[in-house]
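Peer 1: Okay, structure incoming, though there's no sequence with it:
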């Protein structure tokens, strides 16, 4: 919900800061005081086009800032996280998160925007604000004028989440299959491609390319390349360790062991040394066995070495040809094999795809028919409830209808097989017209209010703003409008700009906008009213400029009736 709104050098407002809570907040003031400027500010923060005319005369720029409080399940918070514009973990103790939108409009007509302190585009402002606030009143602010919003509200009212998800899934499956088919058809005649791939695969398949085989190949090559040196080193080591001719380490160890054993009775610690020498002799014997085995594997074989050289050369050539390291040649071979399999089965796959695409389309049609049935039932109920409320709001004889028009697209649509159009007949005997073509801003606001109340605020937007919703009405109808707004405030945060005391009395909170001349310039100021000040403001709204005893008494009665 909207928690705080700050305005600086905007139109006739030098500076104003407003705090908002839950329920219904009303904003009143004299004609021309600038009540609707707060709505205009929210509109600009929602991405509406700005011009230099909104900057207060004599100022360099206008600054607008809105602070929103979001819960963890908020679609707006999900959008912020998706766009990496969230502010971290928020207040985890109470599961509330904050979002700040700021916009600066310069006197030269330029503007900049920020979301949580990060630069943002006007498009991003509009996307985010569409999840945070709905402004009802002027045509350019009216969210319900968009047909997409109308369909979304109808789906929320009809609780069609399950059917809508089924339709979207079926449409996605159909799209993926048609894309696969288009990709196969785009390949055209693939016989040349198959022949070339078969040649590539044969070259790679002739070689053993797994990692262990490549490692063994290089080890064998190094051994043959250094065979002579390895043989000489092994022979020399064998002779020095245990050769039959000349001195050797084995005979030296046995000699030392014998000398120590003869005198060990005089020094027992020499027995420990003797044991160590015995272990060393055992290790040398084992080394001689392994050395003899290694020497037996060594042989100077020019033919074998040449064969290894040729094989390594072929692998290097394949590596250059395919532009991958030798270690990745096996993967390259497998990729070629997979592509060959796909191409060889392309004709068969195309035939399968035709059947699968037809089946996916039939599945979408079944799901879309189920969704359409739910929508028709919801449209009838919402039309009936809204029509009744329109009558209560002073539009006797008015009628609200929801027309479900077929979607002419041949492609399965994730949104279903129809589109919604909200239609309104403002007076008895008039044909219903699209809501977006209703001329009167006051009628449009009241119709929007009726729709929202009938739908019980089922759309996901947490804050609703009604600008001059009571235009052209008075008396008992105004009181009903106020009651409906207060009822809507039980499930959504509602802000209402009003000039009707019957509406203003229904507010949980009340702001007054006033204007005065300062330094030769008219300026507006915004004030939060306490109980006594509210009574005075309602008396002014009832009695006009002259505050009579009767007006104050009537104001008290209005407030008492609400309590």
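Peer 2: Cool, the structure landed. Bear in mind the structure is a predicted one, so any value in this text is a computation, not a measurement. Numbering: from 1, shown residues only.
Peer 1: When you work out contacts or count neighbours from here on, use the C-alpha atoms and nothing else.
Peer 2: OK.
Peer 1: any residues touching stretch 172-188, and which ones?
Peer 2: Residues from elsewhere that reach stretch 172-188, judged by C-alpha atoms under 8 Å, 6 or more residues apart in numbering: 346, 350, 353, 356-357, 360-361, 412, 414.
Peer 1: one more time with 10 Å, if that's ok
Peer 2: 166-169, 190, 193, 342-343, 346-347, 349-354, 356-364, 411-414 (C-alpha atoms under 10 Å, 6 or more residues apart in numbering).
Peer 1: In terms of secondary structure, what does the longest helix anywhere in the chain contact?
Peer 2: When the chain is parsed with DSSP state H, its longest helix is helix 346-392. Where contact means 3 or more C-alpha pairs under 10 Å, 6 or more residues apart in numbering; DSSP states H and E, helix 346-392 is packed against helix 147-158, helix 161-186, helix 329-344, strand 399-406, strand 418-425, helix 441-454, helix 475-488.
Peer 1: which of the ones you listed sits most buried?
Peer 2: Per residue and on average, the most neighbours among the helices and strands packed on helix 346-392 fall to helix 441-454, with a mean of 24 (mean count of other C-alpha atoms under 10 Å).
Peer 1: what's the next helix or strand after that helix packed up against?
Peer 2: Next helix or strand after helix 441-454 toward the C-terminus (DSSP states H and E): strand 463-467. Applying 3+ C-alpha pairs under 10 Å, 6+ apart, one finds that strand 463-467 contacts strand 24-29, helix 37-45, strand 133-136, helix 441-454, helix 475-488, strand 493-497.
Peer 1: dropping in the other structure now:
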């Protein structure tokens, strides 16, 4: 609830510090004293549109600060948590307005946007006046109020969950369908690309091997010449193989002449020459094979060049390195295979769309039936409040229409609108278009009293709800305000002594001035002062003893 309001330099207000109690607070005062200025100031703190004309003449800046205590389950807490704003010690909204029309907003001394301030303000205080276009006058709130009155929150939650499942299923189906459409549009390309790559049959590391072989073949003539020269050195008439063979024969003859002892000592040398002969023969054989390979396929170099060109052309075409072509072929082949799988998956997703849509229809239908039942009960309750408020010819009705499917939402398919007919036989219409200023405030009061148990906003402001009425009607208004104040905090600007007498807290708005300045102040009234104020409201400028006696009687009956 609202616990304090500080106003500085707003129109005629120089400085005000107001502390609020729970229950019903009434503000009275003569016409033109500045009661509406208080509402303008409060509106600034709640994020209302700023006007440089609100800054007191001669001041450079106006400032309004509103302090609130919040219940543990207040919806504002979720907004503050979302914005990472600490609320230890209470919630303080502050608005500064410069004489140039620029304004700044703060929440617990943290700078915030005006939009966030307005969002918080809408959840903290609701102003019901003759010309206010918020609260119950906003059709967007009617469905929520009806659900609160009928206790349909759980059905609404089930409907919301069903709607989310349905929309998620539709989104999944549409995404899969778009992917399938794209895949089908690319199917000819995919098949051509796969056939082309399969025909090329790229192998891992193939480019590296081909480049190495090409380098070898590019130097074929020099290699053959070198191999021939080496072969002559190794196997020619004076080659190494003949030299080794000659050495082996000499050692054999030497062993024969010198006997077994010499043969034994020469054995390691003979073995080494044998190994050398074998290795040399292997080297000569490899050289011969190498020379034969170089001579065997004179066109091999051309084919390597063609293969490299083909692979590199495919790489450029698909914008991948040559070594990635085998992986690309595997991926494209899998995409083709997925076309058949996606077709099967689409049938599964379509089934989920149909199932979830049916669940939503069931939930929305159950919610709509519950709303129809609640609307009948609420209409009867509101209409029962109208006659005592001098609206006996009026009729309140809740219109519930089914929206087209494209407008079905998480809150169901109902369009809920509160309507009134102010004269018998007249067709009902939107409450804010049919009712006059004074009627409108009383309609709001009847609705608020009916909805009090489910009132989401903890503080209500009624601006001249008793305009144009008096006597028994004013008393009826006051009785309903008193009843409503048991459920929420109420601030009421009133000209009715019957209403003023019921306040738990009573302030008088006064205007004083000199030749140079006019100032609006707010004075809390004790019991004697309250009696005088109510007597003034009863009798006018001259307060009589009869008026004081009547005021005493009103206060006594109100307690």
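Peer 2: Everything's here; your move. The structure displayed is predicted, hence computed values, not measured ones.
Peer 1: Out of the helices and strands packed on helix 346-392 of structure 1, which gets nearest to residue 550 of structure 1?
Peer 2: Closest to residue 550 of structure 1 of these is helix 475-488 (C-alpha to C-alpha; 16.1 Å).
Peer 1: can you give me how far the longest helix of structure 1 is from the chain middle?
Peer 2: Averaging C-alpha positions (C-alpha atoms, centre = their mean, to the nearest Å) puts helix 346-392 of structure 1 26 Å from its chain's average.
Peer 1: The residue most central in space within structure 2 and residue 116 of structure 2: what is the separation?
Peer 2: Nearest residue to the geometric centre of structure 2 (C-alpha atoms, centre = their mean): residue 82, 10.3 Å. Residue 82 of structure 2 is 11 Å from residue 116 of structure 2, where distance means C-alpha to C-alpha, to the nearest Å.
Peer 1: Repeat that for residue 160 of structure 2.
Peer 2: For residue 160 of structure 2, the distance to residue 116 of structure 2 - C-alpha to C-alpha - is 25 Å.
Peer 1: same thing with residue 542 of structure 2?
Peer 2: 48 Å.
Peer 1: what does residue 253 of structure 2 give?
Peer 2: Distance from residue 253 of structure 2 to residue 116 of structure 2, by C-alpha to C-alpha: 114 Å.
Peer 1: for residue 166 of structure 2, same thing?
Peer 2: From residue 166 of structure 2 to residue 116 of structure 2 the distance is 31 Å (C-alpha to C-alpha).
Peer 1: what does stretch 200-212 of structure 2 contact?
Peer 2: Here stretch 200-212 of structure 2 makes contact (C-alpha under 10 Å, 6+ apart) with 194-195, 213-214, 216, 301, 304-305, 307-308, 310-312, 314, 322-327, 329.
Peer 1: among those, which are in helices?
Peer 2: 194-195, 213-214, 216, 301, 304-305, 307-308, 310-312, 314, 325-327, 329.
Peer 1: Quick one: buried ones out of these?
Peer 2: 194, 214, 301, 304, 307-308, 311-312, 314, 325-326, 329 (16 or more other C-alpha atoms under 10 Å).
Peer 1: Tabulate the residues you listed in JSON lines, adding columns for distance to residue 289 of structure 2.
Peer 2: Output for those, formatted as JSON lines (distance: C-alpha to C-alpha, whole Å):
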{"residue": "194", "distance to residue 289 of structure 2": "39"}
{"residue": "214", "distance to residue 289 of structure 2": "18"}
{"residue": "301", "distance to residue 289 of structure 2": "18"}
{"residue": "304", "distance to residue 289 of structure 2": "20"}
{"residue": "307", "distance to residue 289 of structure 2": "25"}
{"residue": "308", "distance to residue 289 of structure 2": "26"}
{"residue": "311", "distance to residue 289 of structure 2": "30"}
{"residue": "312", "distance to residue 289 of structure 2": "32"}
{"residue": "314", "distance to residue 289 of structure 2": "35"}
{"residue": "325", "distance to residue 289 of structure 2": "34"}
{"residue": "326", "distance to residue 289 of structure 2": "33"}
{"residue": "329", "distance to residue 289 of structure 2": "37"}
